[in-house]
Each structure stands twice: as structure tokens, then as C-alpha cells.
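1. Here is the input, now give the coordinates:
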Amino acid sequence: MRVINCIILDDEPMAVALLSKYVDKIQNLNLVKATTNPFEVLEFTNNNSVDVIFIDIQMPELTGIQLMEMLGNKTKFVITSAYSEYALQGYEHNVIDYLLKPVSFDRFYKAVVKVQEVFKEQAFTNVMTAEEKSEDFLFVKTDGKLIKINLNDLQFVEGLKDYLYLHLKNEKLIVLDTLKDFELKLPNNFMRVHKSYIVRLDQIESIERNRIFIQNKIIPVGDTYKTKFQDWVKSFI
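-> All right, here's what the predicted structure looks like:
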């Protein structure tokens, strides 16, 4: 099993110290940051990949809910809180488990097992999807059923929180998935060009400054993805 990189965030130093000790006892769980400062977490995740954050809810400067909203799909979360009333609100985000304080090692371990199972399932899905890529099609879930789509018909993908709009040549499908996960299922003739868009490169009709035009649709190129996209464009000049 691959190593899972985690962060511990809690405004109580004793809670940070306790969970850090728990992490040290579990194989394949790697603590990359332990802090009481949510802004340090924001900065760290902007420059580093993190699998899961063990996050407190009630913090003075920035609540756990606010931070989860800001991080979006960058990582998954395990909530650690003394208040059970935040459980429902927390599960609107990428929350795998909810731990009520005081957190025992036994309960913490069970949460880690859940995290490991999520990443195991994701890895299996990625392997299966990689095998399907050679077939130039995918199965997507929409309206409670699986629909086969031909990747040659897919022009671009538009993300909206946990939903995607798949813009096909003759229709548009709404799919329950995240842009990050869906990107992993696509072959290399698709490119992420914005936090909300993936485009099929051979469908691009024109490029003007930081805008891509596909079928009368204007797609912005985000700053994070600009260099990679410009390098691709330069390869044809």
C-alpha cells in the first residue's frame, strides 16, 4: 500500500501533539505537517500534494468548514471535533470520517483504515480506467445509470463542485464526479487548462491570449495551468 501523506490541524497544541503520536504508530501514514495555524495549511497545500487532513472545526481565525471550502477537491478530510452538530455540514465536503474528541487511538486507527480503503478503491479505479483508455470510451454515471461515452465525441469538461458537465458533440451530460478524479481517467490528448475545465486538445479551434475557443465556447486558461498549455502550443510553432 502506498504511503498516505497527512496534515494535522487543530487550534489546541495538545490535540496536535496527541494525533501526531497516533500517526507515528501507523505504518504507511506520513505526517507532512502538524500545526495550529490554518493559514500555514493553505500555503503548504498550494505547493505540496496532501492526501488527507485531520482537521478541527472550531478555530478562531478560520473555521474548519471555511478551510475545507477553500481547499475544495485538493485533498480529503477527517474531522476531529468536540461538537457533533457539525457532522452533516462537514460531509458536504470530501470528508471520510468524523471523530469526536477526545479521540482514542482505537477510533483514530479505524478512521485511518477508512482513508486507506478510499485510496485503495481509487487506485483500483485508476487501473481499470487505464485499461479502458485504449478502447477510447468511458462509462459515466448520470441519472442513476451508467452510460458509455465515446471519447472522440467529448470536446471539453466543465467542473462545478462535485458535478461535471461533459460537453459532447451533440449533447451535454451532467455527471456526479470531481474534475480531479475525472482527469485521471482521460488519455493524454486531454489537458487541464483551468481549475474548472479540461479540454480535448484536437478540438481547439483558436487561441486568443489566455482564451481557448471550442464550438463558440470561450474557455479561460488559468494561471496555474498556463505554462504547461503554452509549452504545448509552442511545440507546433
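
2. Please make it C-alpha for all contacts and neighbour counts, starting now.
-> Noted.

3. Kindly list the longest helix within this protein.
-> helix 105-133 (DSSP state H).

4. in that helix, what's buried?
-> Across helix 105-133, burial judged by 16 or more other C-alpha atoms under 10 Å covers 108, 111-112, 115-116, 126, 129, 132.

5. show me what contacts residue 141?
-> By C-alpha atoms under 8 Å, 6 or more residues apart in numbering, the residues touching residue 141 are 147, 175-176.

6. Revised request: answer the last question for residue 93.
-> 68-69, 72.

7. show me where this protein has helices.
-> Applying DSSP H to the chain gives helices spanning 13-24, 38-47, 64-71, 87-90, 105-133, 179-183, 223-234.

8. Touching the third one from outside, list them.
-> Helix 64-71 is contacted from outside by 38, 42, 55-58, 77, 89-90, 93, using C-alpha under 8 Å, 6+ apart.

9. Please report the distance of the closest residue to residue 219 other than its chain neighbours from residue 79.
-> Excluding its sequence neighbours, the residue lying closest to residue 219 (C-alpha to C-alpha, 6 or more residues apart in numbering) is residue 212, at 4.9 Å. As judged by C-alpha to C-alpha, to the nearest Å, residue 212 and residue 79 stand 39 Å apart.

10. next up, for comparison:
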Amino acid sequence: METKTIYKCLIVDDETLARILIRTHLLQIPELEVVQECSSAIEADLYLKTHQVDLLFLDIQMQHLSGIDFLKSLENPPKVIFTTAYSEFALDGYELNVVDYLLKPITFERFYKAAHKALELLNLENDNKEAAEATFIDKSIVIKSSHQHIKILLTDILFIEGLHKYVKIVTEKKNYTTLIPLSAMEEELSNQLFYRCHRSFIVNLSKVELIDGNQAIIGTHKIPISKLNKQEFLAKLGKKIG
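-> Below is the predicted model:
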């Protein structure tokens, strides 16, 4: 039996009853899970800095920062469904490429239609991502080390450390050293599997178990994370470890 993907939802609305209604509607759709509710865009912004979500139910008219301005401020926004009592903002929603625009009071019939439109898009993206990642399962690199040419599967690599003109490739079973700059190694690796989290380190995203302060933990290894790269690193890890 095929397991359905569960997508994470964030509800942002300054009205308690509105949040309750959306949460109640979402309980009827098993593929969508509410992971957090926020009463303001500012609160939602803080949450999204450290958490990954797939679908955002976003009110437009809120104090201090409107839903429209908030959405414009996000570099990599999730899928968004606007929820509002004002129909005049519909054009803004389409210009921002939101999934749908729901007018309050929101009936379940209308909500269901919007939610399934979002699910279709999320499932399509998820299928495309899995297909792209699958192409790298048997991919490998060949390095020269100790007068030998050695084939290493990308999926076996835990992380790579730059050592001046050399790099050390760390796998679960063995370490390899080869004469190549870290920047050149970075160009050879898939951006979908690897991320340069520090000027001296590239990590395999699928191997990261947790983030402890400014360190990525892979087994017994602790890899430093640059402060400038931490937010992007967390965003890339979201769907893999979130």
C-alpha cells in the first residue's frame, strides 16, 4: 500500500475564530497537517526562520504587517492560500502566484477545492524532486589517491573537508585524501545532495542528523556551520530532517 506524503501547514491570522475554522477544515484532509498557528505575520516570520512548511494559509489584513507585504518579504515562500474578508485584494494574490484566494466566511466546500489544488501542486513538486534525487543514487566520482584511481559513490560520502590544496573525503567506512581544491570539488557535486556550509566543509545533506548551535552533527562528526550560511542550510535541510 502506497504511503501518502503528509504536508506541513502554517496558519497565520490575527483572528482566533478564523484560525480555529481553518484548523477544523484541515482536520478533514489527512494529507495536510497543521504544525503551527500564528496571530501575526511577524510571529510567522520568526517561525519560518527555523522551520520548513509546505503550505501557508495567510490572512491579508493584519496589524503591523499585512499578509501581502509579508509574502513579498519571503525569499523562498511555501505554497500560499490567501484567506481574507476583502475581495479587492484578489489581483495581488494572482500577481504573487498564490495557489488560491479564499473569501471569509470560508465554507468547507470552497476550502476543500483550494486545498486539493495545493495538494496537486505539492505532489507534483515532490514527485519531480524524488525523480531528480533518484538520478544520483548510482552516481559516483573518481579520485586519485595514493597512486590509485578510486571510485566513490556520492551517497557514501558523509562530508568533505578542505585542506589547503587538498580535500579529505569522509565516508562511513574510510577516508580519502586527494589533490584538488574544495571549490573544484564543490563544482563536481550535486547541489541537491551537498551543501557547502562552511568555507572548509561540504556536507551530504541526507547524512545530517541534527543541528547543534553552529554545528552539523553526522554520526560522531561535528562540522562547523558559517553564520552567514546557517539559515540557507536550515532551509535546505527542512524537508529532509524536519
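
11. What does the superposition give as a TM-score?
-> TM-score of the superposed chains, computed with TM-score structural alignment, normalised by the length of structure 1, equals 0.56; 154 aligned residues with a C-alpha RMSD of 2.9 Å.

12. Go ahead and confirm the residue nearest to residue 219 of structure 1 touches residue 206.
-> Yes: taking contacts as C-alpha atoms under 8 Å, residue 212 of structure 1 lies within contact range of residue 206: 6.2 Å.

13. Between those two, tell me which one has more neighbours.
-> Remark: of residue 212 of structure 1 and residue 206, residue 212 carries more neighbours, 18 against 11, as counted by other C-alpha atoms under 10 Å.

14. what do we get in structure 2 for residue 103 of structure 1?
-> Matched across to structure 2, residue 103 of structure 1 falls on residue 106, judged by TM-score structural alignment.

15. repeat for residue 11 of structure 1
-> Using TM-score structural alignment, the equivalent of residue 11 of structure 1 in structure 2 is residue 14.

16. same check, this time on residue 50 of structure 1
-> Aligning on TM-score structural alignment places residue 50 of structure 1 opposite residue 53 in structure 2.

17. and that match, how many neighbours?
-> Residue 53 of structure 2, neighbours per other C-alpha under 10 Å, totals 22.

18. about what we covered before: now, the most widely separated pair of the buried residues of helix 105-133 of structure 1?
-> Farthest-apart pair in these is 108 and 132; separation 36.5 Å (C-alpha to C-alpha).

19. re earlier: please indicate which of the contacts of helix 64-71 of structure 1 are buried?
-> Buried by 16+ other C-alpha under 10 Å: 38, 55-58, 77, 90, 93, out of the contacts of helix 64-71 of structure 1.

20. Among those, which lie within strands?
-> Residues of these located in strands (DSSP state E): 55, 77.

21. The residue nearest the centre of structure 1 and residue 180 of structure 1: what is the separation?
-> With distances taken as C-alpha atoms, centre = their mean, residue 73 lies nearest the centre of structure 1, 3.2 Å away. Between residue 73 of structure 1 and residue 180 of structure 1 the distance is 7 Å, computed by C-alpha to C-alpha.

22. Which residues are in contact with the closest residue in space to residue 102 of structure 1 that isn't next to it in sequence?
-> Leaving aside its sequence neighbours, residue 102 of structure 1 sits nearest to residue 82 (C-alpha to C-alpha, 6+ apart; 7.2 Å). Shown in contact with residue 82 of structure 1 (C-alpha under 8 Å, 6+ apart): 100-102.

23. Can you tell me which of those has the most neighbours?
-> Comparing the contacts of residue 82 of structure 1 by number of neighbours (other C-alpha under 10 Å), residue 100 comes first, having 15 neighbours.

24. Same list, the helices of structure 1, but as a markdown table with distance to residue 198 of structure 1 please.
-> Converted to a markdown table, the helices of structure 1 look like this (distance: least, C-alpha to C-alpha, whole Å):
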| stretch | distance to residue 198 of structure 1 |
| --- | --- |
| helix 13-24 | 36 |
| helix 38-47 | 20 |
| helix 64-71 | 19 |
| helix 87-90 | 28 |
| helix 105-133 | 16 |
| helix 179-183 | 7 |
| helix 223-234 | 11 |
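
25. quick one, which of these is nearest to residue 194 of structure 1?
-> Closest among the helices of structure 1, using C-alpha to C-alpha: helix 223-234, at 6.2 Å.
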